[in-house]
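Asks: Return a 3D structure for these sequence lines:
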Amino acid sequence: MTSRSHRQAHPAHPARPADPQAPDAPPSRGLWSPRVFLFSFLAFLCYTTGLSLLTPLHGSPDEPVHEIYGYQVVTGNIPLESERVLAPRYLRSGAPDCWRTTRSQTAWCSPPISSDATLREMGTSAVNYPPLYYALTHQPLRFLSGAAALWAVRLCSALLFSLLAAFGVSAFAAGLPHRLESFIALTVLTPAFFTFAGFSNPQSLEIGAALAMAGCLIPLLRPLPPRETARRWIAGGCAALLLIMARPVGPYWAIAMCLLLAGVFGRERVRTYIRTRAFAIFMALCAAGCLAWLAWTRISTIYGPTPTEVTNDGWSALTLRLLGNFRYYMHETIGTGGWRSVTTSVPVTVLYWVVLFAVVAAAWRWGQRRHRLSIALAFISLPLSAILMNTLVLSRTTFPIWQGRYGFPFLFPLFWVCVAVIATSGRRRTNISGALARATSTLFFLATVDITVRMAWRFYAGITTAPLWRVLTDTPPHALIGAALAIAVAGTYLVLTWRSTRRCADSCLPVI
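Replies: Predicted coordinates:
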């Protein structure tokens, strides 16, 4: 008996802690949750497809430009030597020039999408974009024509986004200690987050990859078993590689997210991670992505069109011009459609920002000093990053090339960091977390109803000329189905969130 007790008290091979700050690491739940992945994938796919059906073809910003460039990618005509290229006629047949800048004009003025695949000269401003997104989503342009080809491209884009975003959500949820914060994390993804997922736009890949990277790496804020930690670094590196190769500004968002996480992790945890082989693999994947990005940037600069030099007005003037659009940026973060021609209503936008501020305030209240400093610096860096990006491209344009949606690959992972800080604060805040989960899910539902109705009103009935009831009579059936699909997803998630918060309030077991 004595010998057995002695062996239990002094094991021959003690388990190595996953982190020096927390010797008792929790048991591993795996890198991701298949059930959460499946639920999130179906929800994301239905929601983004709904918004896609609701929006007229070519009705998303610069959609024809990306489709024309995508055709060049899938037919092997890159790198381009000119902005003028040969592309099928149907890619411009439904151009929305007649309505995109006039709120009193509906999309019915656009000519119908033809099936004429005759090649003619067209212009595209995406000549320097990395080709990865287009190679993954624009293959239908090789086999189909007309509206069928354009709808197929949108579906491929929605599938790509949904796969990446759902993996990020499932990895994030599996790494959190409590269920309530998982629901908060899902509903801080505002309707605007999905606006460009179901269209021909490389932000589909960019935002999805950013969420996948964040979902893998943010849970490393808390100690995890060595095997799971290693898998998260490797999976996060793969997502970072996709993020870097998504758009010309991809590397900047990957670097910004790494700096944010380094500050949130703290010095001791960073020192622990950088000594591991998995972190070395993560850095190698990021380096590979940066090298590919640099190579493509060099090639496209050599063979692409020579940029027109313009006068640089300076950082101060640029800052004032960006601040002048701040009110719209607030709307665009919550919900927007078309060429900024429809947004969520002011009450919904303000209420949503109040709840988002409450999430940040809760993280500030319960987080440690390093968490507060990192979150503050991250929010400060958003306008600075806008100025930086504009400075880098001022040789190509005479206006600030910045919109609120450009910050989504960093802004929403930043909100997720706040949610993770709340979940790992060491104190169960069931009442507060439950209230935040209910508030975010309720506002997500209200914002979804608001933006979908206003999109149908703007695109098909005339938001400034027709009464609201005309939405039901003037909106085409496929658009009504799209609006109903998005609202159904938001309503279903609202019901599930409220039921789950009640169960969590009645149970003391913080399980997922």
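
Asks: From here on, just use CA atoms for contacts and neighbour counts.
Replies: Will do.

Asks: Tell me how far Trp498 lies from Val489.
Replies: Noted for Trp498: a distance of 14 Å to Val489, by C-alpha to C-alpha, to the nearest Å.

Asks: Mind telling me what element the residue nearest the centre of the chain is part of?
Replies: Nearest to the mean C-alpha position of the chain, by C-alpha atoms, centre = their mean, lies Ile207 at 3.0 Å. If you go by DSSP states H and E, Ile207 is part of helix 203-217.

Asks: if we can go back for a sec, ok, now which ones touch the residue nearest to the centre of the chain?
Replies: Neighbour list for Ile207: Phe161, Ala165, Leu243, Phe408, Pro409 [criterion: C-alpha atoms under 8 Å, 6 or more residues apart in numbering].

Asks: Let me see the contact set for the residue nearest to Glu121 when sequence neighbours are not counted.
Replies: With C-alpha to C-alpha, 6 or more residues apart in numbering as the criterion, Glu121 has its nearest non-adjacent residue at 4.5 Å, and that residue is Leu86. For Leu86, the contact set (C-alpha under 8 Å, 6+ apart) comprises Leu119, Arg120, Glu121, Met122.

Asks: helix/strand/coil for Leu86?
Replies: Put simply, Leu86 is strand when judged by DSSP: H, G, I helix; E, B strand; the rest coil.

Asks: do the same with Ala135
Replies: helix.

Asks: Here is a second sequence; please produce its structure as well for comparison:
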Amino acid sequence: MTFVPSAAALRQQLARPHRTAGRHFLLPWLLLALLGTLWAVATPIGGSPDEPAHVVKAASVVRGELLPAEMITTGGVLHVPAAFAAEYAQGCFAFFADTPASCAPGFSGDPNEIVETFSSASLYNPVYYMLVGWPSLLLPDTSGIYAMRIMSAVLTSLFLAAAFWVVAAWRLPRVPSLGILIGVTPIVLYLMGTVNPNALEFTGGLALFAAMLGIVLDPQEKLLGSRLALVVVAAALVSNTRGISPLWVALLLVLPLVLLKGRELGALLKRPGVIVSILLIGITALYSAWWTLSSNSLGTGPSTGPEIVQTNPGVGLTPVEGFFGEIGNTYLRIRQMVGILGWLDTPLSPPLYFIAYALFGLLVLGVVLFVRGRRLVFVVLTALAFFFLPAFIQSFYVTKGGFIWQGRYTLVLMMALLVGMAACIASSDRFLRWQQRVDERGMLVASARRGRGLVTALAWLTGIAWAFIVSWAFLTTMRRMTVGYSVDWLQMFEPGAWEPPLGALPLMIAFAVVSLGLAITVAAAFRDPRPEPVIEEYDAVPPIDGYAAAPRI
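Replies: Purely as a prediction, here's the structure:
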């Protein structure tokens, strides 16, 4: 008679994975920072969406100009060194996929001269701009733009690495780590290498969400303090990136609590560290709300100004029409969240989208096969927020402002959904039994060996597929910038093609190598531990770690 232990007994016998700072935090941070830096160098000046406005804002904030002196139809009037204001003149190729970046005029004049310019981001919260804008004080010329991009890449990759670090301590870290990797789509890496607060929003949001999932799904008393610290820091920064960001923070904080029963939630909320964290998050959220309301940054965007000639499509529609119109744009938004690069003028090759969708589908299939009960409710609620909340928000804006929503605005929800599905799969009893079943001798039975082998094979295939997607997206965008989207690949290396710093070919090779290195790191370093022999089955297993005041789930 084959002995089949309960999931609780298996969890009791399952050893914690050995977590090291080098393999599970520093190495992912280094590789992610390198990928963002390569994008920062490869993207021509003025080559990413809205970056000129953000560069001007960052350069003005670190020079003490937090708000504009006056508002005009193109934004607020700011004063920055001429080299940063000149980025507006570099965008002759924006929106025109077959126009290479070589059309941009070179900068002439004194780069240090303070000039009057404008920014549509002039009223935005200054926190992100302070963090990434300081290199412009040291390099007040075009090189300062690259330096600000690299600073943004280092900062945002830190939060992605923190998410990897959090899941590395979970009992079964392999699937959650793959969920993070799958969520790092080409557009994620691309925006990390630009000056854009959107990148801090979705990377910080993912770190916050991973820490919350760790608190409720994998309670460990010794890690509660560090997890709460990550939640507080990430929530503070994300709340102060964009005007709508406090809403995402609230969702990312509340949704994981659905995974707790009432008594568990009550016990968690009574802990002093949790109470202090809530107060700190509330203070930073209040500051964000104060800035947004006092500056009116959500109500005075250029597209709503009284003298704007061009308007967005959909102006004049009712909120109901705007809601269903945005629902109809769902597939386009998902494509944008995988990657339509440049100024939304560089779509990827169709097979890349299909591979990305297949990786998303693996997590959905895992939910269907393994997730039940409270975890399934959590996944459904997160999916509903992802699909319908943007349309709901858009419906309030459409009548006067038209359709303004882009896929990158919802990247934080997409990444949370993917990681949330992965976390629920890995923590489910069905998955645990399928992967860790042992017989009366304490040996893994054949079905479990096949299950573990299949997960390992899928991890390596996922890593390879991910590296292929992001590398090919990098190559595609490089071709678009050097010679034009529709031009033959080999013309990238002919005389007259636009050339990024360090050269196109070295950057492409470096990106492929680093992306493969990250894929190998995730597949190899985040392995699930094998269980120790199960001696007997328990009806109720006391927690071997967790919170003294909150039962394990």
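
Asks: that older thread, let's see the ChimeraX selection covering just the buried ones among the contacts of Leu86 of structure 1.
Replies: Selection of buried members from the contacts of Leu86 of structure 1 for ChimeraX, criterion 16 or more other C-alpha atoms under 10 Å:
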select :122
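
Asks: taking the contacts of Leu86 of structure 1 one by one, which sit in helices?
Replies: Using DSSP state H, no member of the contacts of Leu86 of structure 1 sits in helices.

Asks: Any chance of the contacts of Leu86 of structure 1 in CSV with distance to Ala288 of structure 1 as columns?
Replies: Shown next, in CSV, are those (distance: C-alpha to C-alpha, whole Å):
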residue, distance to Ala288 of structure 1
Leu119, 36
Arg120, 37
Glu121, 35
Met122, 34
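
Asks: if we can go back for a sec, what residues in structure 2 pair up with the helix holding Ile207 of structure 1?
Replies: Alignment of helix 203-217 of structure 1 against structure 2: residues 198-212, by TM-score structural alignment.

Asks: Report the mean deviation for that stretch after fitting onto structure 1.
Replies: Taking mean C-alpha distance after the TM-score superposition for structure 1, the mean distance separating stretch 198-212 of structure 2 from the aligned residues in structure 1 is 1.8 Å.

Asks: ranges for the strands of the stretch 301-450 of structure 1?
Replies: 336-337, 342-343 (DSSP state E, counting those that start in this stretch).

Asks: From the chain's centroid, how far away is the last one?
Replies: On the basis of C-alpha atoms, centre = their mean, to the nearest Å, strand 342-343 of structure 1 sits 19 Å off its chain's mean C-alpha point.

Asks: who's in contact with it?
Replies: For strand 342-343 of structure 1, the surrounding residues in contact (C-alpha under 8 Å, 6+ apart) are His331, Glu332, Gly335, Thr336, Gly337, Ile451, Arg454, Met455, Arg458.

Asks: Kindly compare burial across the strands of the stretch 301-450 of structure 1 and name the winner.
Replies: strand 336-337 (a mean of 26; mean count of other C-alpha atoms under 10 Å).

Asks: distance from that one to structure 2 after superposition?
Replies: Superposing on structure 2 and averaging over aligned pairs (mean C-alpha distance after the TM-score superposition for structure 1), strand 336-337 of structure 1 comes out at 2.4 Å.

Asks: Can you state the residues of structure 2 onto which that strand aligns?
Replies: The alignment of strand 336-337 of structure 1 onto structure 2 (TM-score structural alignment) spans residues 340-341.

Asks: Likewise for stretch 247-256 of structure 1?
Replies: For stretch 247-256 of structure 1, the aligned range in structure 2 is residues 242-251, judged by TM-score structural alignment.

Asks: tell me which residues in that stretch are buried?
Replies: Neighbour counts using 16+ other C-alpha under 10 Å place Arg242, Gly243, Ile244, Ser245, Pro246, Trp248, Val249 of stretch 242-251 of structure 2 among the buried residues.
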